[in-house]
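Undergrad: Below are the sequence and a predicted model for it; my questions follow.
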Amino acid sequence: MTKKKPISELTEAEARAELETLAAALTKANQAYHGADAPELSDADYDALKQRNLAIESAFPALKRADSPSDQVGAPVTSGFGKITHVVPMLSLGNAFDDEEVSQFTARIRAFLSLAPDAPLAFTAEPKIDGLSLSLRYENGKLVQAATRGDGATGENVTANARTIDDIPTELTGAPDVLEVRGEVYMSHADFAALNAAQEAAGGKLFANPRNAAAGSLRQLDASITKARPLRFFAYAWGDLSAPLAETQSGAIARLGALGFQTNPLTKLCHSSRDLIAHYRDIEAQRATLGYDIDGVVYKVDALDLQARLGFRATTPRWAIAHKFPAELAWTWLEGIDIQVGRTGALSPVARLQPVTVGGVVVSNATLHNEDYITGRDSKGGEIRGGKDIRIGDWVQVYRAGDVIPKIADVDLTKRPKDAVPYVFPATCPECGSEAVREEGDAVRRCIGGLICPAQAIEKLKHFVSRKAFDIEGLGAKQIEMFYDDADLPIKQPVDIFTLAARDGGNLNRLKNRKGWGAQSAANLFAAIEERRSIGFGRLLFSLGIRHVGEVASNLLARHYGDWAAFTQAMDDAAGFEGAAWQDLLDIDGIGEVMARSLVSAFAAPRERASIDALTEHLTVEAAAQPKTEGSPVAGKTVVFTGTLEKMTRAEAKARAEALGAKVSGSVSGKTDILIAGPGAGSKAKKAADLGVKTIDEDAWLALIEGL
């Protein structure tokens, strides 16, 4: 999120403007989360906005808005459901985010009640279920209505849906005449995974996490859909009552359990902030193994008479608080380590985790980067994670920020199984059995199998047909996977694409009879392939998927060499990484030695070169478009820019020179025609002087090309 100005530095006008922005953002977030079951902000981002809003209001109390988010709970009900007014409002809880805030919470309560520091004061601590709040009203032992939280005052009537949930009894024995039970509708991890699998098989909507799935399932206008969904319910509170359930929070929860409701077995009685924090740590450690999502621990004063004395603020009770877990961190078990082989042959280790929700997303995999990372070292041998290695069976902390791929942040060695052994990174490719080597200075181990390696071949073929490469209509990643494994019409390397029609016999008989294909789709594919038999030099080079050679570099090389024949001859001449051709390649501005070596090596590798040559026999490779250089004083000349340019950027100068037919090099040599030197020119200017290369300043360069 964007860094905000410290509140102490805000002017009144700035504070007013930010409160307006925050009100709009939080209202929108509430509607998305509570009204549409489609949250647009992570819990952490939402909490940060709400805390910022509250802090500004505290600093500028006169600016508090009439529609302040601090005074809002949930969101208004949607039009699809009837409305139910809560006899006792369903309020939200205040939040604590660290141990100090928990200590402040207990201290505030003691101060409010005028209790001495050593006076007994009990609290309950229970997991905060990440689901959808629901209120159930029973009259004379029968369930008469069920309502969502809504905006705290009015909720949605979901009575018919609630009756379909197995954990919700429709009749009670021994209950008060009026009993409003409150709790959380949720979905277990296993049921969530099964639901998403069924949704995917049916082509339906996939849910981001169990909370969204539970909320979306409960808020169905058709109760039969809710009945088909595996919803659960934990009871943890109450609203309207005709008679008290007990004298304490813990006693009331026990009474609800006796009446037939599911209550959380991790609820515990605590007697100090130290006890509360210890139980928080214990629940946090069990988080991944519970089988359902929690996002914190809720603390409540146990004695109900003290709760009554403490009372409420505008939207939260004084006697309770939610101690939230860090939104982007969670602990879980490492069940295995898989090795994935990428398009460039890189062996990438992936952690297989016991699923856990991190930052609103269910995480079952995490990157382990490379073999050094697993051993607890960086690429230079320095310690990471305090030098702790990662082993299968470990209790690990998973980190996720925004849309970044989850990572392993830490390992709890106290929970390491006694039989856990150090992970041995494979020295052979798990896909093809070829040797996997790690070059000096490279953090990654790579398979040398090339196109004989299925993982590399398939990924290279997918890249070959991607949008910025050959972009063949009807031949995408899924089709490549199908053809690669096809026993009759296989595509194992790029040239096979352009022999597909000939191998089919030209009459479509073989392809059109396959599942998912017909005469028309087969004809369309062959026509699309024919359209791509003519392709530009730069696009062809990019499509080959040579390591380090991306789209920009491919087009740069195409402009430099002009046509494919000249380029391949230059690669052959540079095969020993020496000589004029090698130096010419290195002199291209934007081509470094690492890229150059990768490029030359690819064309020097016998099997890879044979595959490239076989492909180009079936293609017409269009020469790179050359600039119109009529009248250009620098056409065909090699120029070098050095120092600081004051009237244009280096990129602008390079583009302008190339448009006028000049070759821009990154280094000075005997082939350099002009050196354009700005302030701060160093070794290049000296070398140019030693070689007798013409040197001019930026003004002289602009004068030279003026009017062109």
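TA: Cool, the structure landed.
Undergrad: all contacts plus neighbour counts: C-alpha atoms, from now on.
TA: Will do.
Undergrad: sec struct for the spatially closest residue to residue 218 that is not a sequence neighbour, please.
TA: In space, and not counting its chain neighbours, residue 218 is closest to residue 226: 5.7 Å by C-alpha to C-alpha, 6 or more residues apart in numbering. Here residue 226 is helix, with the state taken from DSSP: H, G, I helix; E, B strand; the rest coil.
Undergrad: for comparison:
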Amino acid sequence: MNIAEMTPDEAKAELARLAALLNQANQAYYISDAPQMPDADYDSLRRRNAEIETRFPDLKRTDSPSEQVGARVADGIAKVEHRVRMLSLGNAFDRDDVAAFDTSIRKYLGLTVDAPLAYTAEPKIDGLSLALRYENGVLVEAATRGDGAVGENVTANARTIRDIPETVQDAPRTLEVRGEVYMSHPDFASLNERQEQVGGKRFANPRNAAAGSLRQLDASITKSRPLRFFAYSWGELSEPLGETQVEALARLAKMGFSTNPLTRLCAGPDELLAHYAVIEEQRATLGYDIDGVVYKVNDLALQGRLGFRSTTPRWAIAHKFPAELAWTRLEAIDIQVGRTGALSPVARLTPVTVGGVVVSNATLHNEDYIAGRDARGEEIRGGKDIRVGDWVQVYRAGDVIPKVADVDLGKRPSESQAYRFPTSCPQCHSDAIREEGDAVRRCSGGMICPAQAVEKMKHFVSRAAFDIEGLGARQVEQFHGDGWIREPADIFTLRDRFGSGLQQLRNREGWGDKSATNLFTAIDEKRHIPLGRLIFALGLRHVGEAASNLLATHYGSWEAFETAITRAAGKEGPDWDDLMSIDGVGVVMATSLVTAFAQESERASIDRLVAHLTVGEARRPDTEGSPVAGKTVVFTGTLEKMTRAEAKARAEALGAKVSGSVSAKTDLLVAGPGAGSKAKKAADLGIETLDEDGWLALIGAA
């Protein structure tokens, strides 16, 4: 939605959405060490939030992301209150942003355009921020940034890092050194190899590995991890380290701290941008990950005059690198078949380092993408197709799967031929069909396709589904390859088919009497399964974990669910209407459900599975005394006293059905500010309408 065209109500709703997204991203990145989105996407959301707040300053939320630094420390972890807040940095993305940064500083200080003003430029390390407190030259405390005000106490862990001295000479009585904990590329690769050898978790990237290693509860684990530390700043001091940024860094280096050798003193924006280009050119060969260059006013007295905004210093900015790109050769295009039969093309590349990560595979999305078209048939990449042997540009942002972004036609081999996307499954040779309106071609073989069968069973035993201890993805591949299991029902007949099963498993590496017995016990324990987990485990297209629980709550039992979905096969009648009335279920999901149950082979596979199970009924809410039990409620507009999710959960807890659309079956419309067509339709149908206060009054005593 264009910000310039937003109404106040639309702006308020968008700020709420952005606050929720960014808070979730902060928790994932800073607390869980598991980023959910690329840095570029995160930065884009932050910029959008700031632009809306600038246009609608009165709508700025008390929990605005622009007022937050990092994320709150999780409960149960020892906390440290920072004497001087650890702030984040504002971002620059292009030459104009850097010029604007310089202009804003000169304006604030009252300096003319030609007045001398020096800056430092240094690589922005992609690691974990750490504050080290020394008293009388002795390390007494180490803390992560946390939310800027309170961080995690990681003192014992920090003492194990070789770049962090236990004692320092010629230091102020109180010295707080700040910097970044990181892991080098070779050390990261070695760590992942060791993790694989002992069956441990592989880390996605060096930043995650460094953050996870520093935040261990057992310092001996941290000690075994090859962590490094660059010092670049300071917090509380009993006396200054120098008069300039350069002098202060030199003094830290003299005390024994590692400072970045690429830090340079620059006379103005042009020199900053020139050094940015130098660092960007060396980026892939540094041996550690960086995601930009940090510019700081060199004069510490001027830093003091410039001071801080609520979450960022005025005297510093991070000039972020664009999305990561590299060129390499496309050696082959392989087709992978997923659990829903989707044929997914994968580029096999001559390995290339992109932002510190060795990339040898990249997604090609679908056959249209290879041909140089988008889903609407319009040209992408100027209409250039992708061929084996091409010199291709690989795009990587954050932890997302690398993509092929462009092709250099000037380096295309003269003998190259356009890629012909297969019309049959490479695994089972069944027809690969592309339905009208679908961007993906799918194998029609179902469970006779070994790729689909294996992927479906991997999903079936996944954590959110049956979660059978001892039967994971590797074991599923093994058992399927041996012909022991072809479909989920076969898992529950293993013991009967093999007697005790012990002898067959004894012959397999890694199995013995105890592990085999434990596996069969674990399988038996899962013969009783909650309805929501069973629906999710079926692996039906478009039916995720949340939708499965919605369906379970709505229908209550397997018998009711199975009967209703079977009867809804004609996409008309009361059962279809009832399915479509569930808030969160649309035509695409509903069609997928009824299609699966109408297909003879898939339905037979489901029936064979359920014959071995006792399916628990979904817990129904206690609706005694509820004024809305059995009623269909629709929420529209902006709710001011609770989120839409809270309102929906409360209504469902009271036995109401929450729908996303108004119809003749709607009993009650709750309309907040900005209610539009739904409110008009409800009025036309004579449906009772309440504002948020009326809704709260109605359910308050329930």
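TA: In hand now; what should we look at? These numbers were taken from a predicted model, which means no experiment stands behind them.
Undergrad: care to give me the TM-score?
TA: The TM-score (TM-score structural alignment, normalised by the length of the second structure) is 0.57; 550 aligned residues with a C-alpha RMSD of 6.4 Å.
Undergrad: Now which residue in the second structure aligns to the residue nearest to residue 218 of the first structure?
TA: Matched to the second structure by TM-score structural alignment, residue 226 of the first structure sits across from residue 222.
Undergrad: if we look at stretch 61-75 of the first structure, which residues are touching it?
TA: 15-16, 19, 23, 26-27, 30-31, 34-35, 50, 53-54, 57, 91-92, 149-152, 314-315 (C-alpha atoms under 8 Å, 6 or more residues apart in numbering).
Undergrad: Correct me if wrong: the match of residue 226 of the first structure contacts residue 216.
TA: Yes: Residue 222 of the second structure is within contact range of residue 216, at 6.4 Å (criterion: C-alpha atoms under 8 Å).
Undergrad: still on that earlier bit, let's see which of the contacts of stretch 61-75 of the first structure end up in helices.
TA: Members of the contacts of stretch 61-75 of the first structure lying in helices (criterion: DSSP state H): 15-16, 19, 23, 26-27, 30, 50, 53-54, 57.
Undergrad: Tell me, how many residues neighbour residue 121 of the second structure?
TA: By other C-alpha atoms under 10 Å, the residues close to residue 121 of the second structure number 26.
Undergrad: The aligned partner of it in the first structure in helix, strand or coil?
TA: Using TM-score structural alignment as the criterion, residue 121 of the second structure maps onto residue 125 of the first structure. Three-state assignment for residue 125 of the first structure (three-state DSSP): strand.
Undergrad: what does stretch 656-668 of the first structure correspond to over in the second structure?
TA: The aligned range for stretch 656-668 of the first structure is empty, by TM-score structural alignment.
Undergrad: what's the single longest strand in the second structure?
TA: As assigned by DSSP state E, the longest strand anywhere in the second structure is strand 324-337.
Undergrad: which other helices and strands contact it?
TA: On a contact count with 3 or more C-alpha pairs under 8 Å, 6 or more residues apart in numbering; DSSP states H and E, strand 324-337 of the second structure meets strand 343-354, strand 391-396.
Undergrad: so how far is residue 270 of the second structure from the aligned partner of residue 310 of the first structure in the second structure?
TA: Here residue 310 of the first structure is matched to residue 306 in the second structure, going by TM-score structural alignment. Distance, residue 306 of the second structure to residue 270 of the second structure, by C-alpha to C-alpha, to the nearest Å: 22 Å.
Undergrad: Comparing the two, which residue is more hemmed in?
TA: Using other C-alpha under 10 Å as the criterion, residue 306 of the second structure and residue 270 rank with residue 306 on top: 17 against 13.
Undergrad: re the thing from before, wait, the residue nearest to residue 218 of the first structure touches residue 217, no?
TA: Yes: at 5.2 Å, residue 226 of the first structure and residue 217 qualify as touching, with contact defined as C-alpha under 8 Å.
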